[in-house]
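Student: the amino acid sequence is not available; the structure is as follows:
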């Protein structure tokens, strides 16, 4: 898109779950969610954390994006204490203001991708 563009497109998909698909949902941005995000940002951080979610086709929970990146990077650097400690986890999660985070879905496998079908797109004008 060109700078100052006042429009964009929203793509629409239909999700049809397969009974063999393994889905894990994080209902809240909490320590478990943070450990999952951290293990995907830095796979060598903890084998135990990464192994916990490796068999899931779909992970759903609060968004971890450019807005949350500085806080998560500080957490991974140990600025809140030892990574994985209750103190560091609680401080990081509280700084992320989880009540303000939107939801996201991560389709991790080809089996998960096979569950979605493109339905079309729609032009959206920004105000």
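Tutor: Yep, it's here. Keep in mind it's a predicted model, so treat the numbers as computed, not measured.
Student: only C-alpha atoms from now on, for both contacts and neighbour counts.
Tutor: OK.
Student: may I see the buried residues of the helix or strand harbouring residue 73?
Tutor: Using DSSP states H and E, residue 73 falls within helix 69-76. Of all the residues in helix 69-76, those buried under the rule 16 or more other Cα atoms under 10 Å are 71-72, 75-76.
Student: next SSE after it?
Tutor: Assigned by DSSP H and E, the successor of helix 69-76 is helix 86-95.
Student: give the buried residues for that following helix.
Tutor: For helix 86-95, by 16+ other Cα under 10 Å, it's 88-89, 92-93.
Student: okay, one more to line up with it:
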């Protein structure tokens, strides 16, 4: 499966466990199978670093090898109750991803961020939050939390410079 990582850097040798704490699916290496999503993220990152270029790193994820190994995978099918609980727990620093090698599911991006924040702050109920999220079409992200999985299953192919 082709996956993409939007950045301002060429990331030929990705590392798990590098990055910010309390992200959606943990402190890991994030990729997506949606090229335009990675391209948008690279553009956002470039705005934060005006002297840089937006780049999309392209990888091949060996799904057959990933499935045949003893990796612990968690996949969310949409913006559902389990996904919301996981995201909230992550943002509160509870690290629900501990024990997983890869977590996949929808992105808590700008379109859904306000709903999640309103829910966390107690301004809306879980049912209302899920009702709002029902109308959003999830993008997709994969967070690779295990360096061995990266080394065995993810192969760098190229880096495409956007700007």
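Tutor: Cool, got the structure. Source: prediction; values computed, not measured.
Student: just give me the mean distance for the helix holding residue 73 of the first structure relative to the second structure.
Tutor: On superposition with the second structure, the mean distance recorded for helix 69-76 of the first structure (mean Cα distance after the TM-score superposition for the first structure) is 1.2 Å.
Student: so which elements touch that helix?
Tutor: When contacts are defined as 3 or more Cα pairs under 8 Å, 6 or more residues apart in numbering; DSSP states H and E, helix 69-76 of the first structure packs onto helix 86-95.
Student: for the helix it packs on, packing partners?
Tutor: helix 31-41, helix 69-76.
Student: which bit of the second structure covers the next helix-or-strand element following that helix?
Tutor: Under the assignment DSSP H and E, the closest C-terminal helix or strand after helix 86-95 of the first structure is strand 103-107. Aligned by TM-score structural alignment, strand 103-107 of the first structure falls on residues 140-144 of the second structure.
Student: distance between that stretch and the chain's centre?
Tutor: 4 Å (Cα atoms, centre = their mean, to the nearest Å).
Student: please tabulate the helices and strands packed on helix 86-95 of the first structure in TSV, including the columns distance to residue 50 of the first structure.
Tutor: Shown next, in TSV, are these (distance: least, Cα to Cα, whole Å):
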stretch	distance to residue 50 of the first structure
helix 31-41	5
helix 69-76	15
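Student: and of the ones you listed, who's closest to residue 116 of the first structure?
Tutor: helix 31-41 (23.1 Å; Cα to Cα).
Student: which neighbouring elements make contact with that closest one?
Tutor: Using 3+ Cα pairs under 8 Å, 6+ apart, helix 31-41 of the first structure sits against helix 47-53, helix 86-95.
Student: now distance to residue 67 of the first structure too, for those helices, in a markdown table please.
Tutor: Shown next, in a markdown table, are those (distance: least, Cα to Cα, whole Å):
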| stretch | distance to residue 67 of the first structure |
| --- | --- |
| helix 47-53 | 23 |
| helix 86-95 | 12 |
